[in-house]
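[1] turn this into a model:
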Amino acid sequence: MAAILDTLEAWIADGLTDPREITKKHIEDALEPLRGDQARRLHTALRSLFRALKRERLVFRDPARGISLTSSRSVPTALPSDRVAGLLDRLDDPRDRLMVALVAIYALLPGQLVHLQRTDLDRSRGQLRLRRAGRMDHFIYLDALTLRLATAWELQRHRRWPDSSNPHLFVTRNTAVDDCGPPISAGVVQQLFQRVGLPAGRLRVDRIVDEARHSADPVRLMELFGLSNLSATRYVLSAHPERQSGPLAP
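    From the prediction side, this is the model:
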């Protein structure tokens, strides 16, 4: 039960609030950090969930059908440093540079980028607040690079749309002047990372795995990335399989 709740929370945080939006790819990504009994338990729970939803006609297809653990992806590994290095140099737009930095450095979910508010960014304190439905807000502390990127984006936004009342941190030329103040679409984020050449989800996993390799401490992962205890433990075990039967803390 804990495994599937953790997965559902991650999907909701990513803006996937309708079970009909879940695809085979989402399920494969949820299974990606797991191995052994953990993977089998989540796989079985997801199969049962979507069979029940389909039986109740709440979904029209079962995205978990046809997925086998033998064909799911292996334990995630960090991307080669040469693929990560220079990501920001490929981009000119301050908004795009800040969005990529928040994923590559702080492992934000695409849905979190979409729904960030301007008031969530406190540059004087070097903080960014991540709102989480039904849970306490998570605060991340920004490094000097990210703060410079945030300042550059705010300056550009003010120059281009000085009268914009859109409360969201990230806007486009259309949403900036929309009096309804809508968030940017998920497609804007997807297209950005397509241009970069690395999916946002892949960058997020890489960042967390990299931290897990260095610290091997689930508590640190929880503090840095706002992960649940279960997710943090999974990443540590993925990065350090030799600790499967030993203590997790260094």
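[2] can we go C-alpha only for contacts and neighbour counts from here?
    Will do.
[3] and residue 143, how far from residue 126?
    Taking C-alpha to C-alpha, to the nearest Å as the measure, residue 143 falls 7 Å from residue 126.
[4] please apply the same query to residue 156.
    19 Å.
[5] now residue 240
    Taking C-alpha to C-alpha, one finds residue 240 at 32 Å from residue 126.
[6] could you also give me the structure for this second sequence? I'd like to compare it with the first:
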Amino acid sequence: MRARLNAVRHHQLFFMGMHHRNGSAPAPRRRGGRRGAPRKPPPAPTWRPDTYWRQLPLSGQVPHDYGRLDPADIDLDSPWLAWAKYLAHRLAEARGWGRGIRFAVNRGLALVLTGHVEGDLIRHSEIFAPLRALDLRVGHVVTVLEEMGIFEDDSEPSFEGWLAERLEGLAPGIRSETERWTRVLRDGGPRSLPRREGTVWLSLNRVRPALLEWSNRYDHLREVTRDDVLTYVKTLHGRQRHDQLVALRSLFTWAKRNGLIFRTPTSRIKVGQYEYAVLQPLVPAQVDRSVAAATTPATRRVLALAAVHAARVAQIATLMLDDVDLGNQRLTTNGRVRPLDDLTLKLLLDWLEHRRNRWPNTANLHLLINNQTATKTSCASNHWISASMRGQDATLERLRVDRQLEEALAHGPDPLHLDEMFGLDEKTAMRYADSARALLEPAAERSASLLGKRTWPGLTVLKE
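    Predicted coordinates for the structure are as follows:
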């Protein structure tokens, strides 16, 4: 070898990509695969494996430990895996999963279905950590397993963790009674309907400060007296007093109805009518800053829905493609058909064009989607929709309120008109009407004063 190297006297240099040993140009690289490799055929149609007999699982069977499975021991010839890959392919075609998602799902299925037999259930607590450690798609793998009917969701709901945290620090008796009341609020009871989870959170958060204070000297709710409630509410003012007293009344009323206390300590304590402040319109500078912050087609579309059509964040999230009628230029929000103005129509067309180019194969029928929901059928989260306006003076909620207040100022403080226009309930429509009346009266007085002094040219007004 050394003699051959000493015999070399010169080297021929080539530009990169111009010289090949076989003298031919490189094969073009196919998108989504190796260079020159043919497209992988779809899996053959497969159905649930036939099992003529099966071993019944023993009581108290040891759970699977997928994290200790050696990749060399993965059974690629399992009939359960073949069926899972076929179902995964169908879901991928229906929901527009990309190549990366398909590959990750097939890897995850190969991991969790190795050694699977008829009658076994794959639990969320067993596969979450191993799949997450390998950076595989847990949610998409679970979707396929649910389609197969072999998945059991034993994960702890977020509500349970939140409830345990909020009840921390309470006396044992007060804790158990408050927990029962909170669960009745969420799940309903014989004489009560279930409440929304947000309402349950607010109710427990409002009674918690008082319960923490009473837990220092009491063990049960029946020990709390009316004087204790009066002493506590004296430290509160305004909306805080109103909200906490309403929540405490709900707690003690439930306790009295279920025989936990002898009498309600909140009785004959007037909550009072909360006086809402006059709603104020936004100034142009605040709106301009929010418009400047909307830099993407999705955020501009969201901004128009809130500022022009007074749509709530939750209503924007649940809008479907069928709610948009481009031919007749109409939009259906909250069950009401509204005409599309030129600005909203243009922003809607821009968003649909962006949506078609960015996610051409998505099967999600919601109007607004993102990278996470494009491969699913669920709606985008309220947090994602409102994220672009967070920190601005004119948030989406403020823009919605300003639009309804503007309607009341332009067409007069008429609650019936506001109800017909935006579908507001009676109290909310009257609040907007009262705010518009309070804003219009000083303006009318100033106008009359200016007219009386003849400060406007071209007008002849006689003073009485």
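[7] drop the TM-score for these two in here.
    The TM-score (TM-score structural alignment, normalised by the length of structure 1) is 0.67; 198 aligned residues with a C-alpha RMSD of 3.5 Å.
[8] list the contacts of the equivalent of residue 280 of structure 2 over in structure 1.
    Aligned by TM-score structural alignment, residue 280 of structure 2 pairs with residue 77 of structure 1. Counting by C-alpha atoms under 8 Å, 6 or more residues apart in numbering, residue 77 of structure 1 makes contact with 206, 209, 239.
[9] residue 77 of structure 1 belongs to a strand?
    No - under DSSP: H, G, I helix; E, B strand; the rest coil, residue 77 of structure 1 falls outside any strand and is assigned coil.
[10] look up how far residue 240 of structure 1 lies from it.
    11 Å.
[11] and what of residue 128 of structure 1?
    30 Å.
[12] tell me which of those two has more neighbours.
    Each of residue 128 of structure 1 and residue 240 has its neighbours counted (other C-alpha atoms under 10 Å); residue 128 has more, 20 against 16.
[13] so what corresponds to the more buried one in structure 2?
    Using TM-score structural alignment as the criterion, residue 128 of structure 1 maps onto residue 331 of structure 2.
[14] I'd say its match and residue 337 touch.
    Yes - contact criterion C-alpha atoms under 8 Å: residue 331 of structure 2 and residue 337 qualify, at 5.7 Å.
[15] which residues are in contact with the most centrally placed residue in structure 1?
    Nearest residue to the geometric centre of structure 1 (C-alpha atoms, centre = their mean): residue 109, 2.2 Å. Neighbouring residues of residue 109 of structure 1 by C-alpha under 8 Å, 6+ apart: 13, 14, 103, 200, 201, 204.
[16] which residue in structure 2 aligns with residue 224 of structure 1?
    Checking TM-score structural alignment: residue 224 of structure 1 goes with residue 421.
[17] check which residues of the helix or strand where its match lies are buried.
    Per DSSP states H and E, residue 421 of structure 2 falls inside helix 415-422. For helix 415-422 of structure 2, a neighbour-count test (16 or more other C-alpha atoms under 10 Å) marks 415, 417, 418, 422 as buried.
[18] residues of the very next helix or strand once past it that come out buried?
    For helix 415-422 of structure 2, the following helix or strand on the C-terminal side (DSSP H and E) is helix 426-452. Neighbour counts over helix 426-452 of structure 2 (16+ other C-alpha under 10 Å) mark 429, 430, 431, 432, 433, 434, 435, 436, 437, 439, 440, 451 as buried.
[19] got the angle between the helix holding residue 421 of structure 2 and helix 426-452?
    Angle between the axes of helix 415-422 of structure 2 and helix 426-452 is 120 degrees (criterion: axes from the mean of the first three to the mean of the last three C-alpha atoms, to 10 degrees).
[20] the longest helix along structure 1 - contacts with which helices or strands?
    Counting residues, the longest helix in structure 1 under DSSP state H turns out to be helix 36-55. If contacts are counted by 3 or more C-alpha pairs under 8 Å, 6 or more residues apart in numbering; DSSP states H and E, helix 36-55 of structure 1 sits against helix 2-13, helix 24-31.
[21] please repeat the previous calculation with a cut-off of 7 Å.
    Here helix 36-55 of structure 1 touches helix 2-13, going by 3 or more C-alpha pairs under 7 Å, 6 or more residues apart in numbering; DSSP states H and E.
[22] list the contacts of the helix it packs on.
    30, 42, 45, 46, 111, 112, 132 (C-alpha atoms under 7 Å, 6 or more residues apart in numbering).
[23] from residue 302 of structure 2, how far out is residue 333 of structure 2?
    With C-alpha to C-alpha as the criterion, residue 333 of structure 2 and residue 302 of structure 2 are 13 Å apart.
[24] swap in residue 87 of structure 2?
    36 Å.
[25] more neighbours: which of these two?
    Ranked by neighbour count (other C-alpha under 10 Å), residue 87 of structure 2 and residue 302 place residue 302 first, with 27 against 21.
[26] what's the more buried one aligned with over in structure 1?
    Match for residue 302 of structure 2 (TM-score structural alignment): residue 99.
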